[in-house]
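A.B. asks: Take a look and give me a structure for this.
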Amino acid sequence: MRLALFEPDIPQNAGTMIRTAVCLGVPVDLIEPCGFVWGDRHFRRAGMDYLERAGITRHESWETFLAASRAAHRRLVLLTTKGTVRHIDFRFGPDDVLIVGRESAGAPEAVHAAADARLVVPMAAGERSLNVAVTAALVLGEALRQTGGFGGDA
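C.D. replies: The predicted model follows:
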């Protein structure tokens, strides 16, 4: 199981997601460009000392990330408000990569097209979206529950 951040643009959310991934024993793919400087103080504050222990692979572009994921035979699972399957109804696999889009714009069509699955977190009627870090944590928790990957076994 992996968590991929597609061109994150809010440093606090990126730091929070990386911290969550470290605590759950999940490596992170960071798909650049980022909308902030890597050493941004908000990013460091949200990630705290967890950033030093994070298993982060930085990809210079979507294309390099996609090539690496396909070469490793990983299934790409996009978390999106435009998803067609609820995350609680999806059968996760241990080699899945959960992808979250930019906070400001989501994921572009190229990412949607490449995804093997597009999942949505059910919400109350009329609500627009959850914070991306909250969504990542919710879905990652369910994926690890299903695959038995808790406790750094990912």
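A.B. asks: Every contact and neighbour count from this point should use C-alpha atoms.
C.D. replies: Noted.
A.B. asks: Can you get me a residue count around residue 70?
C.D. replies: 11 (other Cα atoms under 10 Å).
A.B. asks: Another sequence for comparison is provided below:
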Amino acid sequence: MIHVVLFEPENPGNVGNIMRTCAVLGVKLHMIRPFGFRLIDPQYKRAVMDYTQHVEWQDHADWETFRSTVPEGARLYAFTTKTDRVYTHVEYQDGDHLVFGPESRGLPEWIRTSIEPVTIPMPGQGRSLNLSVSVGIAAFEVLRQMNNNWK
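C.D. replies: Model prediction:
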């Protein structure tokens, strides 16, 4: 199983969309506190709809608590704009964790430097992609590779 990890997510609509994406792809979602919203937020509820019953997800108090649940040998990839290593140049495998930071600031340096950083190329203008879009792009690439180009 592939894992999507949201470190201190801020936007309830993004988290709801990510939860739906994880549900339809069969990907486990990890959310690391603190959150920038409450799980009763109307924006979250509107975006997630009834998908909470279809997704496996786990709430972690902090980064250390999350790391204690990661099996030995599991690979973690930090999605960031602060590297040149393109995410499609990785050969993903079952059990990999795709780690994303908060919308307003991305992953802190201490996380980016403690795991493998990768980036989604953005040839146009702008600083970054929307978090839920980034998660969708990354998760589909991992599953495409693992499913032999959907053959």
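A.B. asks: What is the neighbour count of the spatially closest residue to residue 18 of the second structure that is not a sequence neighbour?
C.D. replies: Leaving aside its sequence neighbours, residue 18 of the second structure sits nearest to residue 132 (Cα to Cα, 6 or more residues apart in numbering; 5.4 Å). The tally of other residues near residue 132 of the second structure (other Cα under 10 Å) stands at 20.
A.B. asks: pretty sure residue 132 of the second structure contacts residue 20?
C.D. replies: No: judged on Cα atoms under 8 Å, residue 132 of the second structure makes no contact with residue 20 at a distance of 10.0 Å.
A.B. asks: what secondary structure does the residue lying closest to residue 87 of the first structure once chain neighbours are set aside sit in?
C.D. replies: Leaving aside its chain neighbours, residue 87 of the first structure sits nearest to residue 119 (5.4 Å; criterion: Cα to Cα, 6+ apart). What DSSP: H, G, I helix; E, B strand; the rest coil gives for residue 119 of the first structure is strand.
A.B. asks: any idea how far residue 64 of the first structure is from the nearest residue to residue 62 of the first structure once chain neighbours are set aside?
C.D. replies: When the adjacent residues along the chain are set aside, residue 62 of the first structure lies closest to residue 31, with 6.1 Å between them (Cα to Cα, 6+ apart). For residue 31 of the first structure, the distance to residue 64 of the first structure (Cα to Cα, to the nearest Å) stands at 9 Å.
A.B. asks: Those two: which has the busier surroundings?
C.D. replies: Using other Cα under 10 Å as the criterion, residue 31 of the first structure and residue 64 rank with residue 31 on top: 23 against 13.
A.B. asks: Show the contacting residues for that one.
C.D. replies: Applying Cα atoms under 8 Å, 6 or more residues apart in numbering, we find residue 31 of the first structure in contact with 4-8, 58-62, 65.
A.B. asks: Narrow these to those in helices?
C.D. replies: 62, 65 (DSSP state H).
A.B. asks: Pull out the buried members of the contacts of residue 31 of the first structure.
C.D. replies: Among the contacts of residue 31 of the first structure, those buried by neighbour count (16 or more other Cα atoms under 10 Å) are 4-8, 58-59, 62, 65.
A.B. asks: Which single one of those is nearest to residue 150 of the first structure?
C.D. replies: residue 4 (17.9 Å; Cα to Cα).
A.B. asks: Who are the contact partners of the closest one?
C.D. replies: Counting by Cα under 8 Å, 6+ apart, residue 4 of the first structure makes contact with 28-31, 97-100.
A.B. asks: Over to residue 76 of the first structure?
C.D. replies: 69, 96-99, 114-117.
A.B. asks: Could you list which of these belong to helices?
C.D. replies: Per DSSP H, the subset of these in helices is 69, 114.
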